[in-house]
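Chemist: the following block contains a protein sequence and its predicted model.
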Amino acid sequence: MAGLRSIILRSPLCRRCFTSKVSFLRSISHAMLPKSKIFGYTLFTGFGITWYLDRNLSIYAKDLSDVNILKEADNLYTSENDPRELYNFLIKYEDSANADILWRLARSARDLALTGTDVSSDEKKALTYKAFEVAKRGLEIDDRNWGCHKWYAIVLGDVGDYEGTKIKISNAYVIKEHLEKALELNPKDATTAHCIGVWCKVFAELPWYQQKMASILFAAPPSSSYEEAIEMFQHAENIDPNFYSVNLLELGYCYKMVGDTKRAMLYLGKAAKYPSVNDEDRDAAIKADKLLAELLAQSKA
């Protein structure tokens, strides 16, 4: 930043238009600073304006750096690279105060835990808790950030897998609350609507012993229905048609469960024919084919 001061102080504009460096700096301070600040900074002339430039240019540089980090992270996320590459890139910024960086780090930690190669069970658990810690901190920094709400909810559910059914059920309302907040803040995110649909489906078919546990934990236990799940899966499709093979599969499954065979076969057929670009798509196609076979068998019975 000393170089910047030197350029300003030696500029031809300074020599040509003003009789001294002091008057030059004072004129800049009057142009750049709010009126309430001018008096104090003009008392210190050169020191004041260079301090102001140093501070604001450093903030600008930080913002610019964050933009580049986010751009690179999004490029890596949409590539076919190993998820560890994105995680290794973002973990360097785990102390960032930028909530958009933090929820992307939480997402990448979860992706690596679930789909990374050569991930041990111990590392998977550590990554899950790292994702939770980072998402929580992002939410504390900016509780109006839709991505932090979304990924906090998702990884809170993952943590429940390690802490037992009681904890998982006790977190149910918190998970749904954050998902609904994420969708409110970003109504165009289809995957958030899908996650709410999954929540509804899970509680629509909660086993009796878990229902009993829920009734102990809550005065009004969380519950839902296949119809509510269909509403959210369909909402996700309305936002972004055919965006996710699993959303099509879940729609077909839920329509099957409510006895709407025509719509069930429609969405299961779409899931079965969905372009397979990863294991999740391939698994969805296998499940869809199986459900279609069951429906065809029922229609012939």
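Modeler: Here it is on my side, so go on.

Chemist: only C-alpha atoms for contact and neighbour calcs from this point on.
Modeler: OK.

Chemist: element containing A106?
Modeler: Secondary structure here is read from DSSP states H and E; on that basis A106 sits in helix 99-115.

Chemist: now do the next helix or strand after that helix and helix 99-115, the angle between them.
Modeler: Next in sequence after helix 99-115, counting helices and strands by DSSP H and E, comes helix 121-141. On the basis of axes from the mean of the first three to the mean of the last three CA atoms, to 10 degrees, helix 121-141 is oriented at 160 degrees to helix 99-115.

Chemist: outside of helix 121-141, which residues touch it?
Modeler: For helix 121-141, the surrounding residues in contact (CA atoms under 8 Å, 6 or more residues apart in numbering) are 94, 97-100, 102-103, 105-110, 112-114, 145, 148-149, 151-152, 155-156, 158-159, 162.

Chemist: just the buried residues of those residues.
Modeler: Applying 16 or more other CA atoms under 10 Å to the contacts of helix 121-141, the neighbour count classes 98-100, 102-103, 105-110, 112-113, 145, 148-149, 151-152, 155-156, 158-159 as buried.

Chemist: geometric centre of this protein: which residue is closest?
Modeler: What sits nearest the mean C-alpha location of the chain, by CA atoms, centre = their mean, is G147, with 3.4 Å.

Chemist: contacts only, for the closest residue in space to that residue that isn't next to it in sequence.
Modeler: If you skip the residues right next to it in sequence, G147 has W103 as its closest partner in space, 5.9 Å away by CA to CA, 6 or more residues apart in numbering. Listed by CA under 8 Å, 6+ apart, the contact set of W103 reads V134, A135, G138, G147, C148, W151.

Chemist: can I get those residues in JSON lines including distance to L9?
Modeler: Listed next are the contacts of W103 as JSON lines, based on distance: CA to CA, whole Å:
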{"residue": "V134", "distance to L9": "44"}
{"residue": "A135", "distance to L9": "46"}
{"residue": "G138", "distance to L9": "41"}
{"residue": "G147", "distance to L9": "45"}
{"residue": "C148", "distance to L9": "45"}
{"residue": "W151", "distance to L9": "49"}
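
Chemist: hey, where'd the helices end up in the stretch 151-300 of the chain?
Modeler: Using DSSP state H, counting those that start in this stretch, the helices assigned to the stretch 151-300 of the chain run over residues 165-170, 172-185, 190-204, 208-217, 226-239, 245-257, 261-272, 279-300.

Chemist: same question for the stretch 1-150 of the chain.
Modeler: With helices called from DSSP H, counting those that start in this stretch, the stretch 1-150 of the chain shows them at 2-10, 12-17, 21-32, 35-78, 83-90, 99-115, 121-141, 146-163.

Chemist: tell me the angle of the fifth one relative to helix 99-115?
Modeler: For the pair helix 83-90 and helix 99-115, the angle between their directions (the same axes, to 10 degrees) equals 150 degrees.

Chemist: residues in contact with helix 83-90: which ones?
Modeler: Counting contacts by CA under 8 Å, 6+ apart, the residues outside helix 83-90 that touch it are A73, L76, Y77, I101, R104, L105, S108, A109, D111, L112, T115, G116.

Chemist: and if you look at the third one?
Modeler: Outside helix 21-32, the residues within contact range by CA under 8 Å, 6+ apart are L9, C14, R15, F18, I38, Y41, T42, T45, G46, I49.

Chemist: below is structure B, check it against A:
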Amino acid sequence: MSFSKSFLVGIGTGLLFGSGVTILCIRLQRVAREMDSLSNAIAELATQMSVLAEHLSTLRGFKQRKKRNEFYSASSGDEDEIFEDANLSFISSDSDISKGSKNRSTEDKILDTHVLFNKVEKLFEGDEKNQEEAFRLLSRSAPQHSADCGFHWRMSKACYLVSKIEKSRDNPAKAKDFLQQSVDHASSSLKLDEKCSSAHRWYAISLGSYGEHLGSQEKIKNGFLIKDHIQRSIDLKPNDPFNHHMMGRWAYSVYMLSWMERKLAATLIAAPPEAKIEDALESFLIADRLRPTIWKENLLYIAKCNIELKRLDEVAKWLEAADAVPVQTKDEEEAQKEIDQLLPKYQTS
């Protein structure tokens, strides 16, 4: 019975039976109120404990986000600005209950955000349908997350993945539009939190990918900007293998520019980007140490750096290691095609 009903019943009983019984009724009423209040407090505590258990379970899922048990891909990653533990306060008085009720909607919103991001991260690791579903989920929740850095870099990633899907479907206009959205969301995430490693990472990725739609001069200028954001991502998250892999890819691409491309770059900008193959190799080796022997694309690029350095025994070793990693993603399919072409040239037996 609620407090208000107990109170009304107590008054009615006193009027009916007179003053002697009224005293007893008042005392019984007081006891009933105290018991009712205790019952409510216990029920509220049980509710809060249930919310806390669910909340901590979700946070644990973020900190131990499901990764591939055996293999790592350049398309996986982040990335993951994991959310800090939130403290839930237990309620022990009527005034606290009132405050708790007001705060609960905020806690539920935080919890919903965690659940959304966790689901989206899992979908990113799936096939094209999963990745498109991740994009739809994020798009539907956009109005509630306009000021959330974590939302925007994830939206940048989703747009990038959908752009790749549209490109594979021979829809270049849609692919370009999604890439532009990827750049815009990454830029928004940086404005919201300049110290977010994943924001810098996805700005570098999206800007680099959009380069195919730009003129030579703008593309070359962006090369410096891309490197700066990769380096910033490394500074913020030095133990993330993907950041070092990205730096290796940047250095390798610059090193592999043809003589003609270098001459053209020099005419467009006074000091075009430069890189040594040794720098690229070092970045790939750091990524391998952080995520050893199980990343097909990274192993392939270590082999390719050794080809440029004429270390043929090393080439065969790294190609064979890359070939042993099962194919699970489209990026790995592309890497495997290149491995299949190179292996016959460099295998020692």
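Modeler: That came in fine, so what should we check first? All values derive from a computational prediction rather than experimental measurement.

Chemist: quick one: the residue nearest to the centre of structure 1 and K136 of structure 1, what's the gap?
Modeler: Note on G147 of structure 1: its distance to K136 of structure 1, by CA to CA, to the nearest Å, is 11 Å.

Chemist: now the contacts of helix 83-90 of structure 1 in TSV, with distance to D260 of structure 1?
Modeler: Output for those, formatted as TSV (distance: CA to CA, whole Å):
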residue	distance to D260 of structure 1
A73	42
L76	41
Y77	37
I101	43
R104	38
L105	41
S108	38
A109	39
D111	34
L112	37
T115	34
G116	38
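
Chemist: closest to A61 of structure 1 among these?
Modeler: I101 (16.0 Å; CA to CA).

Chemist: looking at structure 2, name the residue matched to V174 of structure 1.
Modeler: Applying TM-score structural alignment, one finds that V174 of structure 1 aligns to L225 in structure 2.

Chemist: oops, could you answer that again for R110 of structure 1 instead?
Modeler: When the two structures are superposed using TM-score structural alignment, R110 of structure 1 falls opposite Y160 in structure 2.

Chemist: so that match sits against S206, correct?
Modeler: Yes. The criterion here is CA atoms under 8 Å, and Y160 of structure 2 meets it with S206 at 6.8 Å.

Chemist: what's near enough to touch G197 of structure 1?
Modeler: For G197 of structure 1, the contacting residues are E228, A229, I230, E231, M232, F233, by CA under 8 Å, 6+ apart.

Chemist: out of the residues you listed, grab the one that's most surrounded.
Modeler: Each of the contacts of G197 of structure 1 was scored for neighbours by other CA atoms under 10 Å, and F233 scores highest at 31 neighbours.

Chemist: measure it to P187 of structure 1 for me?
Modeler: Looking at F233 of structure 1 against P187 of structure 1, where the rule is CA to CA, the gap reads 14 Å.

Chemist: ok, now N238 of structure 1?
Modeler: When N238 of structure 1 is compared with P187 of structure 1 (using CA to CA), they lie 11 Å apart.

Chemist: check L249 of structure 1 too.
Modeler: Look at L249 of structure 1 and P187 of structure 1: by CA to CA, they are 22 Å apart.

Chemist: and what of N145 of structure 1?
Modeler: Where P187 of structure 1 is concerned, N145 of structure 1 sits at a distance of 13 Å (CA to CA).

Chemist: quick one: stretch 275-283 of structure 2 to chain centroid distance?
Modeler: The chain centre lies 27 Å from the centre of stretch 275-283 of structure 2; the measure is CA atoms, centre = their mean, to the nearest Å.

Chemist: what range does it cover in structure 1?
Modeler: Using TM-score structural alignment, stretch 275-283 of structure 2 pairs with 224-232 in structure 1.

Chemist: and the contacts of that stretch?
Modeler: Stretch 224-232 of structure 1 is contacted from outside by 193-194, 196-201, 203-205, 251, 254-255, 257-258, using CA under 8 Å, 6+ apart.

Chemist: just the buried members of the residues you listed?
Modeler: When the contacts of stretch 224-232 of structure 1 are checked for burial by 16+ other CA under 10 Å, the buried set is 193-194, 196-201, 203-204, 251, 254-255.

Chemist: check the mean deviation of the helix holding A106 of structure 1 from structure 2.
Modeler: In the superposition with structure 2, the aligned residues lie an average of 1.3 Å away from helix 99-115 of structure 1, counting by mean CA distance after the TM-score superposition for structure 1.

Chemist: that helix vs helix 35-78, what angle?
Modeler: Helix 99-115 of structure 1 and helix 35-78 are oriented at 20 degrees to each other (the same axes, to 10 degrees).

Chemist: corresponding residue for D184 of structure 2 in structure 1?
Modeler: D184 of structure 2 maps onto E133 of structure 1 when the alignment is built from TM-score structural alignment.

Chemist: what is the neighbour count of L214 of structure 2?
Modeler: As a burial measure, L214 of structure 2 scores 11 neighbours (other CA under 10 Å).

Chemist: looking at structure 1, name the residue matched to it.
Modeler: The pairwise alignment with structure 1 assigns L214 of structure 2 to E163, based on TM-score structural alignment.

Chemist: same thing with L116 of structure 2?
Modeler: Following TM-score structural alignment, the counterpart assigned to L116 of structure 2 within structure 1 is I69.

Chemist: again, but for I339 of structure 2
Modeler: Per TM-score structural alignment, I339 of structure 2 is aligned with A288.

Chemist: residues near G12 of structure 2, how many?
Modeler: Other residues near G12 of structure 2 number 12, with proximity taken as other CA under 10 Å.

Chemist: for E180 of structure 1, same thing?
Modeler: Other residues near E180 of structure 1 number 21, with proximity taken as other CA under 10 Å.

Chemist: next: P275 of structure 1.
Modeler: P275 of structure 1: 12 neighbours (other CA under 10 Å).

Chemist: from D283 of structure 1, how far off is it?
Modeler: Between P275 of structure 1 and D283 of structure 1 the computed distance is 12 Å (CA to CA).

Chemist: G116 of structure 1 now?
Modeler: As defined by CA to CA, G116 of structure 1 lies at a distance of 17 Å from D283 of structure 1.

Chemist: ok, A2 of structure 1 - contacts?
Modeler: With contacts taken as CA under 8 Å, 6+ apart, A2 of structure 1 has no neighbouring residues.

Chemist: nope, K273 of structure 1 is what I was after
Modeler: If a contact means CA under 8 Å, 6+ apart, then K273 of structure 1 has A285 as its contacts.

Chemist: show me what R60 of structure 2 lines up with in structure 1.
Modeler: Taking TM-score structural alignment, the alignment leaves R60 of structure 2 unpaired with respect to structure 1.
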